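# Sharing a sequence plus its predicted fold:
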Amino acid sequence: MHVRNTKSKSLILETLKNSKQAVSHEKIQAELGESVDRATIYRVLNRFCEEGIAHRITGDDGKQYFAACLKCQGKEHRHNHLHFRCLNCGKVECLPNEIELKLPAGYRPANFNGFISGHCPACA
């Protein structure tokens, strides 16, 4: 299946890669303004998650955040790290430490969503 590389897709990918933190759909929409509509952003972000370009984080606030993947290949996401949301400034970031998951025999993880909220170093 051929996947087109559209201008919208390129803008969204550039926004994800340039961000130093995980970003919500709303933040991407605000940054891109009227150049890309809401539905396109949702569709592209979902495709990025399916393709291993980005990963989705469901926060303790119920929002979904997206961050660019670094080591993922295709549908196999290769990261088991925690995510942190600052209760003061609202920043959501991927923490660098990988966590080793030890599941009982026969279990195979497809997704990991470890989330912590508190105060970042700048707000602590």
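Now that the structure is in, tell me what you want to look at.

# From here on, just use CA atoms for contacts and neighbour counts.
Fine.

# Which element, helix or strand, includes residue 78?
Assigned by DSSP states H and E, residue 78 falls within no helix or strand.

# need the longest helix for the chain.
Identified as the longest helix of the chain according to DSSP state H is helix 38-51.

# which helices and strands does whatever helix or strand comes next after it pack with?
Sequence order places strand 54-58 as the next helix or strand after helix 38-51, per DSSP H and E. With contacts taken as 3 or more Cα pairs under 8 Å, 6 or more residues apart in numbering; DSSP states H and E, strand 54-58 sits against helix 38-51, strand 64-68.

# Excluding sequence neighbours, find me the nearest residue to the residue nearest the centre of the chain.
In the chain, the residue lying closest to the centroid (Cα atoms, centre = their mean) is residue 66, at 2.2 Å. Distances taken as Cα to Cα, 6 or more residues apart in numbering place residue 56 nearest to residue 66, at 4.8 Å, with adjacent residues excluded.

# Use this one as the comparison:
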Amino acid sequence: MTKRNTKAKQLILDSLKNTKSAVSQEILQKELGEEVDRATIYRVLNSFCDDGIVHKILSDDGKYYFAFCINCSGKQHKHNHFHFRCLECGKIECLPNEMDVKLPLGYKSVNFNGFISGYCANCS
């Protein structure tokens, strides 16, 4: 079964591509207004995550944010990097440096969720 590209999917994808930071479902809802309902945004974001189009970030504020994937292929996410939330402007960014966390013998990493909060270059 192939997934079809709907208007809602395209609007959400365009929004994610055009932003320079990670966004929450709530932020997307405000941006898209009445064009796409909340449940559709939630479903599409999770579908994009499963398909390797976006990655999901759990912030220190307890919300999930979604960022457009740059170097991922298919369902293979490569996101061993920290995320940064500015306490002043609220912007959430993927920091560019990949991290190599050495785990004990026998352990296998599936997900990495490193998070830092502070003040971004514009707000500090």
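Nice, thanks for sending it over. Keep in mind that this is a model prediction, so the values were computed, not measured.

# sorry, back to before: next up, the contacts around the residue nearest to residue 66 of the first structure.
49, 64, 65, 66, 67 (Cα atoms under 8 Å, 6 or more residues apart in numbering).

# so the third one makes contact with residue 59?
I take that to be residue 65 of the first structure. Yes: using Cα atoms under 8 Å, residue 65 of the first structure is in contact with residue 59, at 7.2 Å.

# Looking at these two, which has the bigger crowd around it?
For residue 65 of the first structure versus residue 59, neighbours defined as other Cα atoms under 10 Å are more numerous around residue 65 (21 against 18).

# Against residue 113 of the second structure, how distant is the counterpart of the more buried one in the second structure?
If you follow residue 65 of the first structure across to the second structure using TM-score structural alignment, you land on residue 65. Computed as Cα to Cα, to the nearest Å, the residue 65 of the second structure to residue 113 of the second structure distance reads 12 Å.

# and if you look at residue 20 of the second structure?
Relative to residue 113 of the second structure, residue 20 of the second structure is positioned 19 Å away (Cα to Cα).

# Likewise for residue 48 of the second structure?
Distance from residue 48 of the second structure to residue 113 of the second structure, by Cα to Cα: 18 Å.
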